[in-house]
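Visitor: need a 3D model of the following:
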Amino acid sequence: MTQNKRAQIGLLMNVTIFPAHNGDSFLIETKGGTVVLIDGGYVSTYKEYIKPKLLELSKANKNLSHLIVTHIDSDHISGVIKFIEENKQNEIIKVEDIWHNSYSQLKSIEDGLNFKGKTIDNLPINYLLKDGVDDIKNKNISAVQGSTLASLIKKFGYRINAHFSKNIVSVDTKEHILSNDIAFKILSPNHEKLLELKKYWKRELYKKGYSSDENLTDFNEEVFEYILSLEKEKKRLMSKNVTAKSSMDIDNLSNEVFVEDETTTNGSSIAFVLEYKNLRILFLGDAHPSVIVNSLKKYYTPDKFPVKFDLIKIAHHGSKNNTSPELLNYIDSENYVISTNGLSHNHPDPETIARIINRKVEFTRKLYFNYSLDSNVSFKDKVLMEKYNYQIIESSNNQPLELSLSYE
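Guide: Predicted structure coming up:
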């Protein structure tokens, strides 16, 4: 059953959180007609939920104003690739602009690394898209053969990063974006995180014995996306150190030592504030919180903190390494969204939820989840919810979760 928070008078924006397994996919629709798709989850996310919605929008003579691909990672990008492959020349819906940092954009960042080795043309590529069909018992994600996103964008002639003059999507390139009836404040990545991403790619080529120079070819785009997808998969196979807890101690959980995520792909994630009329929502992608904090300080004066947003999408499926206590000193909301089915790394981490709710406020925080999670059972304790003034709201039957934002 789809969860709704609707007000018939003053409705300004509808946010759809698609069931994306352990991934991300969101659709934003404004009253003024702007439609933004953020990430695409897995192939099955696209087929079952995104495609029918886009066809419905197209039938209503609406375009996809922005397709934002936050970073190269199978749980964010697989569904987008399948969409671009099928959409071709806007056969499903017209796409006005794609935000995506491919190698073509990153080549402008000087890295100083040049390795001599085998020609890159000899590197075998077996690029697989993640389908997202869960084997609940084994927690597996099936795979299908696919093309890279960069190659499809070029093949079908889509506009890419038009608001950034086809350059890098970065807070250091352009901070403010005005488009149609909405505005963006870019928070992540910065050039430093993108430099780390490019260096990682080149070092991985060096380890495999391949040459790394500045001669850009179409094939370099393929290799870039392929190598980065392998990097993230390796990290996901690593065991997670989870401390056993006999009871839910919110104070202890929220005060555990914070260690920031160091994954290069997550560090390259696009994060932003989207503003429409008097609404502002915060989408954190999988970004590193230290970068977000520095960017927030550029936009808001000290007397504005914590900035209250109408909705906050928590980073990296609720990982404890992507939501720092420091970041939470700068932001707050009545509505938090965590996107995950809980089958990868046991996300969300209880430390993240504890950090969010363990701050005194006059309003009730609502934590929205696009799946019903076993890990939430302890947080549904009525005593805890009353003490810390929060609610847990979960989607049921694996249906999209809808939040309608309005003014009073």
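Visitor: contacts, neighbours, all on C-alpha from now
Guide: OK.
Visitor: how close does residue 161 get to residue 30?
Guide: Going from residue 161 to residue 30 by C-alpha to C-alpha, to the nearest Å gives 21 Å.
Visitor: should've said residue 251
Guide: Taking C-alpha to C-alpha, one finds residue 251 at 39 Å from residue 30.
Visitor: and the two? Which one has more around it.
Guide: residue 30 (19 against 13; other C-alpha atoms under 10 Å).
Visitor: which non-adjacent residue is nearest that one?
Guide: residue 13 (4.4 Å; C-alpha to C-alpha, 6 or more residues apart in numbering).
Visitor: where's that neighbour, which helix or strand?
Guide: Following DSSP states H and E, one finds residue 13 within strand 11-17.
Visitor: quick one: the following helix or strand past that strand to strand 11-17, angle?
Guide: Downstream of strand 11-17, the next assigned helix or strand under DSSP H and E is strand 26-30. Calculated by axes from the mean of the first three to the mean of the last three C-alpha atoms, to 10 degrees, strand 26-30 forms an angle of 170 degrees with strand 11-17.
Visitor: now for strand 26-30, which elements pack on it?
Guide: strand 11-17, strand 35-38 (3 or more C-alpha pairs under 8 Å, 6 or more residues apart in numbering; DSSP states H and E).
Visitor: hmm, who's touching it?
Guide: Under the contact criterion C-alpha atoms under 8 Å, 6 or more residues apart in numbering, strand 26-30 has outside partners 12-18, 34-40, 276.
Visitor: count the residues that sit near the closest residue to residue 83 other than its chain neighbours.
Guide: Residue nearest to residue 83 in three dimensions, not counting chain neighbours: residue 46, with 6.9 Å by C-alpha to C-alpha, 6+ apart. Applying other C-alpha under 10 Å, we find 26 residues neighbouring residue 46.
Visitor: one more: the one 3 residues further on?
Guide: Other residues near residue 49 come to 17 when the count uses other C-alpha under 10 Å.
Visitor: another for comparison:
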Amino acid sequence: MKNNIFSITISVFPALNGDSLLISYGTNEKKHLLIDCGYVITYNTYIKKELIEIADNGECLEKLIITHIDSDHIWGAMPFLKDNQEKFIEIKEVWHNTFRHLLNDTEKEENSSNKEEKIIKNILNRGYFNNELKNGENQISAEQGTTLGALILKGDYRWNSDFNQKAVCIENKQTVNVDLESQIILLSPDKEKLDNLKTLWESELTKYDLKYSKEEEKLYDDAFQMLLTWIKESPVKGSQPISSNKIQMEELLSLAPVEDKTPTNGSSIAFILKIKEKKLLFLADSHPGLILKSLLEYQPEDVINFLSCLFI
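Guide: Next up is the predicted model:
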């Protein structure tokens, strides 16, 4: 029975220290956006059932948005895309920035040396950082081709096609229409944030006696993702853990804000999802300075009222 009532639902999946959100909206035939997938256990226990139900209703994912390369955001996406090799659910578009999206056209034309290929393969052989949860579940194996980029390519998905296969960043496109009633307004990252991630990649490669590779091969996508899991990002200088038993709200308000400057978090895809007249804000782990700048450009005057504001 059709009720013809328009609704917006946000499902927040249990993801331990990670994040995963499903936004569903519409009347009878709903639109769905999946933002990040948490860990493997998040997908296996929660997300998969929801996706099967969506597919059984004859619906699909309009967007699968992987905000940035962090294990607690991407690892659940890998078993999902492995399961979806038989296409149990249609994914119209994947948004995800990886190594190939950090290069300009000139860099893509240059070839790598045999030495570079060997070093990249050494990184692949080392695989992922052994980031096991307390329950002992080993999240992702180190076998080649288990990266998110490799699975997107294997599944032949439309990958960043809203941005002409280039990086998801505000210089390439700021507004993407999902349908006549909804649109995504991109707030982060910008080119500078992605360049910082590229610099981080370069600096890590120097530890392998490799200055930089300018080759857009699948191996480099894999190595890029695996290498970033080994990078130990130090806590933001001046930050300290918060305990409700030891610090009061007044004390928190008196502390000078210290902005996160880590390149991986800065590369986060953050956006406003506008559905009819409602606005939802999804910030991922993006840097506040860029978000403030983008919001002021979006609406320089008056207060922006959000139906929901989610740091994921």
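Visitor: coming back round to it: just tell me what the residue nearest to residue 83 of the first structure corresponds to in the second structure.
Guide: Using TM-score structural alignment, the partner of residue 46 of the first structure in the second structure is residue 43.
Visitor: next one: residue 95 of the first structure
Guide: Match for residue 95 of the first structure (TM-score structural alignment): residue 91.
Visitor: run a quick neighbour tally on residue 327 of the first structure.
Guide: The burial count for residue 327 of the first structure: 19, using other C-alpha under 10 Å.
Visitor: what's residue 74 of the second structure aligned with over in the first structure?
Guide: Per TM-score structural alignment, the equivalent position to residue 74 of the second structure in the first structure is residue 77.
Visitor: tell me where the stretch 101-250 of the second structure has strands.
Guide: 175-179, 182-188 (DSSP state E, counting those that start in this stretch).
Visitor: any idea which of these is most buried?
Guide: Stretch with highest mean neighbour count among those: strand 182-188 (a mean of 22; mean count of other C-alpha atoms under 10 Å).
Visitor: compared with the first structure, how much does that one deviate?
Guide: Mean deviation of strand 182-188 of the second structure relative to the first structure after superposition (mean C-alpha distance after the TM-score superposition for the first structure): 0.6 Å.
Visitor: isn't the residue nearest to residue 83 of the first structure up against residue 84?
Guide: No: counting by C-alpha atoms under 8 Å, residue 46 of the first structure stays clear of residue 84, with 10.6 Å between them.
Visitor: what's the neighbour count on the closest residue to residue 255 of the first structure other than its chain neighbours?
Guide: Closest residue to residue 255 of the first structure in three dimensions, ignoring its sequence neighbours and counting by C-alpha to C-alpha, 6+ apart: residue 355, at 7.8 Å. Using other C-alpha under 10 Å, the number of residues around residue 355 of the first structure comes to 21.
Visitor: residue 171 of the second structure now?
Guide: 14.
Visitor: and for residue 270 of the first structure?
Guide: 27.
Visitor: that one contacts residue 288, doesn't it?
Guide: No: taking contacts as C-alpha under 8 Å, residue 270 of the first structure lies outside contact range of residue 288: 10.1 Å.
Visitor: how near is the most centrally placed residue in the second structure to residue 79 of the second structure?
Guide: Nearest to the mean C-alpha position of the second structure, by C-alpha atoms, centre = their mean, lies residue 67 at 1.6 Å. Residue 67 of the second structure sits 17 Å away from residue 79 of the second structure, taking C-alpha to C-alpha as the criterion.
Visitor: same question, residue 286 of the second structure
Guide: Where residue 79 of the second structure is concerned, residue 286 of the second structure sits at a distance of 25 Å (C-alpha to C-alpha).
Visitor: those two: which has the busier surroundings?
Guide: residue 286 (29 against 22).
Visitor: helices of the stretch 101-250 of the second structure, start to end?
Guide: Ranges of helices in the stretch 101-250 of the second structure, per DSSP state H, counting those that start in this stretch, are 105-109, 114-126, 148-154, 191-206, 218-230, 249-254.
Visitor: tabulate those in CSV, adding columns for distance to residue 179 of the second structure.
Guide: Formatted as CSV, the helices of the stretch 101-250 of the second structure follow (distance: least, C-alpha to C-alpha, whole Å):
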stretch, distance to residue 179 of the second structure
helix 105-109, 31
helix 114-126, 40
helix 148-154, 24
helix 191-206, 27
helix 218-230, 31
helix 249-254, 41
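Visitor: which of those helices sits most buried?
Guide: Comparing these by mean count of other C-alpha under 10 Å gives helix 218-230 as most buried, with a mean of 21.
Visitor: so which other helices or strands are in contact with it?
Guide: Other elements packing on helix 218-230 of the second structure under the criterion 3+ C-alpha pairs under 8 Å, 6+ apart are helix 114-126, helix 148-154.
Visitor: pull the residues that contact the last one.
Guide: When contacts are taken as C-alpha under 8 Å, 6+ apart, the neighbours of helix 148-154 of the second structure outside the stretch itself are 74, 77, 78, 81, 82, 98, 145, 159, 218, 221, 222.
Visitor: so which of these is the closest to residue 134 of the second structure?
Guide: The shortest approach to residue 134 of the second structure among the contacts of helix 148-154 of the second structure belongs to residue 74, at 18.6 Å (C-alpha to C-alpha).
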